[in-house]
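Student: take this sequence and fold it.
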Amino acid sequence: MAVKLAITGFGGRMGRVLAEAAQQAEQDGNAKFSAAIVRPGSSLVGADAGEVAGIGRNGLAIVDSLEQADFDVLIDFTSPEATLANAAWCAAHGKAIVIGTTGFDPEQKAQMLSAGDKTPLCFATNFSTGVNLCFNLLETAARVLGNDVDIEIVEAHHRHKVDAPSGTALSMGEVIADTLGRDLSKVAVYGREGQTGARDRETIGFATVRGGDVVGEHTVSFLADGERIEITHKASSRLAFARGAVRAAVWLSERPAGRYDMRDVLALK
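Tutor: Here you go, the predicted model:
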C-alpha cells in the first residue's frame, strides 16, 4: 500500500519542491501525496495544492492544521518553533515524521528528538544522497589524517537562508570532531577578524557565504604542509533534498518508534 505523505510549510520554496518529489514517488507507486499544510490564516487555504506547486491540478485542497490532514508520514522543513509543535503532535497521534528543519538550539533539538521515543522520527540536516555519502568520506579522511592537518569548512547558500553556519556544515563539523575525539562546541571557530594569532590545530574553522540563488555548496579542506585534500558537495536543485526526504518518509513508514537519520535510510552506517 502506498505511504500517505503530508507536506507542511507548503507556502515556502521547499514545500513546493517536496510536492514535486512526492508526485514523482506517487507515479512510481511508492507513495501518495495526501495533504498540503500551511500556517493558520494563510491565503493559500483551500487552493489546489498541485496548482500552487506548479505540478498540475490534483484536487488536493490546502489545509492549515494537522488535524485536517490524512497522512502516515509528515515531512517538515519549516522553522524550529513550528517543527517542535508538529513533532509533539505526531508523537501524540502515532504519526511518523521526517524533519529537515535547521536552526535548532541545543535545547530545542533535544526536545524535538524526544518525539522519537513515541513515534518514528527521521531528522537530518541534509537529505541529499551525496551529502550523506560525504559524511562517510569525512569520517575516513579524519581518521586517516588524524591530528596532522588543519580543518576548515566553507559553505555558501542563497540570500534568503536565515541560519548560519548551515546545519549541514555543522553536521560535517560534528562528524569530524567525533571521529577525532574532540568536542565541536569547544573547538569550532566561526569566522576570523583582526589579530587572531597562530592557528590552533585542534580548532575546526567555519566560514559562511550568503548571496544570490545558491542552493547549497559545502567544501571541507584538510590542509597539511605540502598538500591539501578537499571534499566538496554542490547542490544545483532543491529536488536533491526533496527526493531524499520522500525516500526517507517511505522508509520510515515501516520502522518502529525511534530516532533515525538519512544515513540509516541509506544504510551507510
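
Student: going by C-alpha atoms from here, please, whenever you check contacts or count neighbours.
Tutor: Fine.

Student: what ranges does the stretch 1-150 of the chain have for its helices?
Tutor: Secondary structure of the stretch 1-150 of the chain (DSSP state H, counting those that start in this stretch): helices located at 13-27, 49-53, 80-93, 106-113, 129-145.

Student: indicate which one of those is closest to residue 221.
Tutor: Residue 221 lies closest to helix 129-145 among those, at 10.0 Å (C-alpha to C-alpha).

Student: which elements pack onto that closest one?
Tutor: Using 3 or more C-alpha pairs under 8 Å, 6 or more residues apart in numbering; DSSP states H and E, the elements in contact with helix 129-145 are helix 167-180, strand 227-235.

Student: closest one to residue 187 among the helices of the stretch 1-150 of the chain?
Tutor: Here helix 129-145 is closest among these (C-alpha to C-alpha), at 14.9 Å.

Student: and for that closest one, what's in contact with it?
Tutor: Residues external to helix 129-145 that are found in contact with it (C-alpha atoms under 8 Å, 6 or more residues apart in numbering): 126, 172, 175-176, 179-180, 231-233, 240, 244, 262-263, 266, 268.

Student: ok, and the closest non-adjacent residue to residue 171?
Tutor: residue 125 (7.0 Å; C-alpha to C-alpha, 6 or more residues apart in numbering).

Student: correct me if wrong: that neighbour contacts residue 98.
Tutor: No: the pair residue 125 / residue 98 is not scored as a contact, 11.0 Å apart, by C-alpha atoms under 8 Å.

Student: now do the shared contacts for those two.
Tutor: With C-alpha under 8 Å, 6+ apart as the test, residue 125 and residue 98 reach no residue in common.

Student: could you also give me the structure for this next sequence, so I can compare it with the first?
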Amino acid sequence: MNPTQPVSRVAVAGASGRMGRMLIEAIRAADDMVLAGALDLPSSPAIGSDATAFLGYASGVAITADLRQALQGVDVLIDFTRPEGTLHHLQVCQELGVRMVIGTTGFSDAQKAQIAAAAQQHAIVMAPNMSVGVNVTLKLLEMAAKALAQGYDIEVIEAHHRHKVDAPSGTALKMGEVIADALGRDLKDCAVYAREGVTGERDPSTIGFSTIRGGDIVGDHTVLFAGIGERIEITHKSSSRTTYAQGSLRAVRFLAHHPRGMFDMFDVLGLRA
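Tutor: Below is the predicted model of the structure:
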C-alpha cells in the first residue's frame, strides 16, 4: 500500500448484479479501499444478505435498498445501473457530500448536463467505459482520425450480450464522439445509425454505426478506417468485466485527490492532451 494514498470508503450500486459483484470483489482485494455500502433494488432477493457472501466471506456490510443507509460514511459511490436510478443516487450523493464514479450509459444530453452541474459541488468521474484498454484505444482513435482525415470512410462496429438494453453502446458512441471531435465535426450531424433499402452512395463525411447483440459477448468494438487500397482496423475486445472494475478503482483513487469537478477516464489515466 502507498502510504500517501488515503483509504477510500466505497459503496456499490447494483451490488448483487454481475458488475456489482465484480466491483465488490475488486474492492475487497484492494488494500487502499474498504467496502462501506451495498445498494440494490427493493425487489432484489439479495436484500439483507452480506454483500460479500458470494465470496464466502462476511464483510459486515448488508445489501440494502435504503440509499441513505448505504451511503452513510461513504466517500465514493460506484454506479453502473440505469440513467433514472443513477440520477436519483446523484441527488442524494450531493446532499451527503459523496463523490461518484458513474459507468452507467444511455443518458440524454439533458441528463448529462444535470450530472455536470452536480460535479461543480462534488467530484464525479463519468465514462461510458471504465476499461483502461478502451480508453487507451480512444486515444489511438483520436490520433488515427487526425491522420486519416481525408480519403477514409469511418465505421464503428460493436457487439454485446443479448441482455444489453441500449444501442449503440455508450462506448461506441464515445468512440464516435472522439473521432468526430478530432475531425472538427459534431457527431449529432454526421452519425448514421441505420441503413436499409436504396441508400445511395456513402456520404464521406458520415460516421457509421453497426450493432450486434447475442449470447454472452462482454463487449467488442472495432473502428474501421476504409480507404482506397487499404483499410485500418482498431479493435478492443473484452473477455471479462474485471477490466471495468479495475478501471473504476483507478477512478476512485483519482477522486481521493479531487474534491469537485467533472472528469472522465482520460483525466484519470493522464491521457488528456
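
Student: single out the most deeply packed of the helices and strands packed on helix 129-145 of structure 1.
Tutor: Among these, helix 167-180 has the highest mean neighbour count (mean count of other C-alpha atoms under 10 Å), at a mean of 20.

Student: before we move on, back to that, CSV for the helices and strands packed on helix 129-145 of structure 1, including distance to residue 53 of structure 1?
Tutor: CSV is the format used below for those (distance: least, C-alpha to C-alpha, whole Å):
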stretch, distance to residue 53 of structure 1
helix 167-180, 26
strand 227-235, 21
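
Student: re the thing from before, how many neighbours does the residue nearest to residue 171 of structure 1 have?
Tutor: 22 (other C-alpha atoms under 10 Å).

Student: do the same with residue 110 of structure 1
Tutor: 11.

Student: same check, this time on residue 225 of structure 1
Tutor: 8.

Student: kindly report the same for residue 27 of structure 2.
Tutor: With other C-alpha under 10 Å as criterion, residue 27 of structure 2 counts 23.

Student: check residue 64 of structure 1 too.
Tutor: Neighbours of residue 64 of structure 1 using other C-alpha under 10 Å come to 21.

Student: just residue 229 of structure 2 next, same as before
Tutor: Using other C-alpha under 10 Å, the number of residues around residue 229 of structure 2 comes to 5.

Student: follow-up on the earlier one: closest one to residue 160 of structure 1 among the helices of the stretch 1-150 of structure 1?
Tutor: Here helix 13-27 is closest among these (C-alpha to C-alpha), at 10.6 Å.

Student: how far out from the middle of the chain is that closest one?
Tutor: 16 Å (C-alpha atoms, centre = their mean, to the nearest Å).

Student: contacts for it?
Tutor: In contact with helix 13-27 of structure 1 (C-alpha under 8 Å, 6+ apart) are residues 2, 5, 7-10, 31-33, 50, 52-55, 77, 238-239, 242-243, 245-246.

Student: one more: stretch 229-249 of structure 1?
Tutor: 5, 14, 17-18, 20-22, 25, 73-75, 97-98, 100, 122, 126-131, 134, 137-138, 214-223, 262, 265.

Student: and if you look at stretch 147-159 of structure 1?
Tutor: The contact list for stretch 147-159 of structure 1 (C-alpha under 8 Å, 6+ apart) reads 165-166, 169, 173, 180, 201-225.

Student: residue 136 of structure 2 maps to what in structure 1?
Tutor: Taking TM-score structural alignment as the alignment basis, one finds that residue 136 of structure 2 is matched in structure 1 by residue 133.

Student: what's around its match, how many residues?
Tutor: Residue 133 of structure 1 has 15 neighbouring residues, counting by other C-alpha under 10 Å.

Student: and if you look at residue 243 of structure 2?
Tutor: Residues near residue 243 of structure 2, counting by other C-alpha under 10 Å: 17.

Student: separation between it and residue 86 of structure 2?
Tutor: As judged by C-alpha to C-alpha, to the nearest Å, residue 243 of structure 2 and residue 86 of structure 2 stand 21 Å apart.

Student: no further questions, thank you.
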